[in-house]
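Q: Got a predicted structure here, sequence first:
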Amino acid sequence: MHIKFFKYQGAGNDFVLIDNREATIKSLDNKLVAQICDRRFGIGADGLMLLQTEPGYDFRMIYYNADGKEGSMCGNGGRCIVAFAKHLGVITDTTTFQAVDGVHYAKISAEGDWVSLQMIDVEVIEKDNDAYVLNTGSPHYVKLTTNLEAKNVYNEGYAIRNNTKYKTEGINVNFVEKSKETEGYFVRTFERGVENETYACGTGVTAVALAMAKHNKTFGTISTPIKVLGGDLNIRFNFDGKKFSNIFLEGPAKLVFEGEVEL
C-alpha cells in the first residue's frame, strides 16, 4: 500500500514521519524501515516515526532508528513530531504526548518551526575514566576534547560504542569542545542505531549540557547554547547539585518535503 510521509529536520537531524492515527500500519518490518531511511535506496533519514493516538494524551510517538529497530528516546525527533502534530492540526501551541521514556511536554512557536521540548529528569551521572556517562532518554558518553572540527568522530566514536563495555547495549558518543565565541559548546555525536555521525543529537546535546554543569560545578537555573554540525540548539534546566530537573531541549524543527512511499 502507498502511505503519505513527511520529511522533517531539526538542526540537520532528519526524520520520516507518518500519520498513523487511523492505525493503518499495524507493524513495521525492520528491513523495510532501514530501506526507507537509506540515503541511496530510500527516502533518507536518521530515523522514522509514527504519530499514533494515545488515550489521555495528544498522541504517542513511536520511533525507529535508521537501522530499522525501535529506538530509545530521540530528542530532535521529539521536537520534529511536535511540529508535525501542529501541521496536522492535532495541537496548537502546547502538547503533552507519550514516548518510549514516558510523558513529554512541549511548546511550539506560532510559525510551527521552533520547539521547546521537556526531557526526563536526570539524577545519575557516572564517570568512565575522564568521560561522563548518563541517560537522558537514551544512553550517552560525553568526553571533552580539543580541535573537534578536525577529529575523526566516526572512527573514535565507533571504537567507544563497540568496546567491550558498551558493545552489547550500545551507547551514543559525544565529543565536546568549549566554544570560543559563546558561553556554550561545540558538539559532534556518533549515534548508535544510525551507527554513524549525525548532524545533531537532541538527547546527546542534553547530556552534554548536564555533564558540563556537573563538570564545572555550576548550580541553579542554567541555559547552555550548543552548536552542532546542523545548526544551533539550546538546553535550559535546573541543577541543585544532585538532580537535574525542568530540562528543556530547544531548537528548530522544519518540514523539508512530503510524498508517498510504498509499504
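A: Happy to help now that I have it. Source: prediction; values computed, not measured.

Q: going forward, measure contacts between C-alpha atoms and count neighbours the same way
A: Noted.

Q: now the strands for the stretch 1-150 of the chain?
A: Taking DSSP state E, counting those that start in this stretch, the strands of the stretch 1-150 of the chain run over residues 2-10, 13-19, 47-52, 60-65, 94-99, 102-108, 114-118, 125-128, 131-135, 139-144.

Q: The structure to be compared is supplied as follows:
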Amino acid sequence: RNGVTQKPGGTFIADDGVHGYKMSAGKFWIEILALATRRDVVVDGQSATFIDTGVPHVVLPVGDIATAPVNELGYRLSRVSEQFPQGANINFIELDDHLSKVRTFERGVDAETLACGTGATACAIYLTESKGRSWPIDLNFPGGILTIDYSEHRYWLSGPVELVFEGRFHGNRL
C-alpha cells in the first residue's frame, strides 16, 4: 500500500528473530518461526495438546465453537502454572474435515483476539500430526480465514490483510 517493498520476497527483523516473506499468486506469506515442541496435556479434565510455536499454545478441541467459554476458561488456563511456566495462549478448535473453526484467548491481551498467527500455526501442526490432515491448512478465525503451509522446513502464514490504524511518529527515538 505504501510502497514499502516491491520485491517478491525477502526478510525482516522482529522481536523473535529474522522472518521471511514472499508474495505469490496474489497472496502475501509470512514465515512463522515455530519451534513446534509438542506434548499431550490434560487441562480442566480435557485432553489437549501443548505446542510451542515460539509462543506457548494449548490446542483444546471443543464440540461447538460458538458456545466455547473462551474468555472464562481461556483466562484461567492461560495463567502461569507448573504445567505452563510461561503461561500459554489457549486455542479452542471445532474440528471439521475441511475448515476447522478457531477462537484464541491470548495471554498478553487477556482476552479473545480476532486471529493469532502463532495460534493458527499451532492448530495446523495439531491437525497434521494428530488428525492426519495435509498441508496447507485453512482455519476459520473470527477475523477471517488463515492459511498455514509447511514447505522447505518452514511454516508460512497467509490471511486477510486490512488497514486498521494509521499513525505518525515524530522524533528520533524508537
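A: That came in fine, so what should we check first? Keep in mind that what you see is a predicted model, and the values were worked out from it rather than measured.

Q: So for Phe186 of structure 1, which of the strands of the stretch 1-150 of structure 1 sits nearest?
A: strand 139-144 (10.1 Å; CA to CA).

Q: what helices or strands is that closest one leaning on?
A: Secondary-structure packing of strand 139-144 of structure 1 (3 or more CA pairs under 8 Å, 6 or more residues apart in numbering; DSSP states H and E): strand 131-135, strand 172-178, helix 202-216.

Q: export those to JSON lines and tack on mean neighbour count?
A: Output for those, formatted as JSON lines (neighbours: other CA atoms under 10 Å):
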{"stretch": "strand 131-135", "mean neighbour count": "20"}
{"stretch": "strand 172-178", "mean neighbour count": "24"}
{"stretch": "helix 202-216", "mean neighbour count": "23"}
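
Q: Go through the ones you listed and name the closest to Thr92 of structure 1.
A: helix 202-216 (22.5 Å).

Q: and that closest one, how far from the chain's centre?
A: The chain centroid and the centroid of helix 202-216 of structure 1 are separated by 14 Å under CA atoms, centre = their mean, to the nearest Å.

Q: swap in stretch 56-71 of structure 2?
A: The answer for stretch 56-71 of structure 2 is 14 Å, by CA atoms, centre = their mean.

Q: outside of it, which residues touch it?
A: Residues outside stretch 56-71 of structure 2 that contact it (CA atoms under 8 Å, 6 or more residues apart in numbering): 46-51, 86-95, 101-105, 111-112, 119, 122-123, 126.

Q: coming back round to it: now render the strands of the stretch 1-150 of structure 1 as a markdown table, adding distance to Leu233 of structure 1.
A: Converted to a markdown table, the strands of the stretch 1-150 of structure 1 look like this (distance: least, CA to CA, whole Å):
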| stretch | distance to Leu233 of structure 1 |
| --- | --- |
| strand 2-10 | 9 |
| strand 13-19 | 12 |
| strand 47-52 | 19 |
| strand 60-65 | 21 |
| strand 94-99 | 19 |
| strand 102-108 | 15 |
| strand 114-118 | 10 |
| strand 125-128 | 22 |
| strand 131-135 | 19 |
| strand 139-144 | 17 |
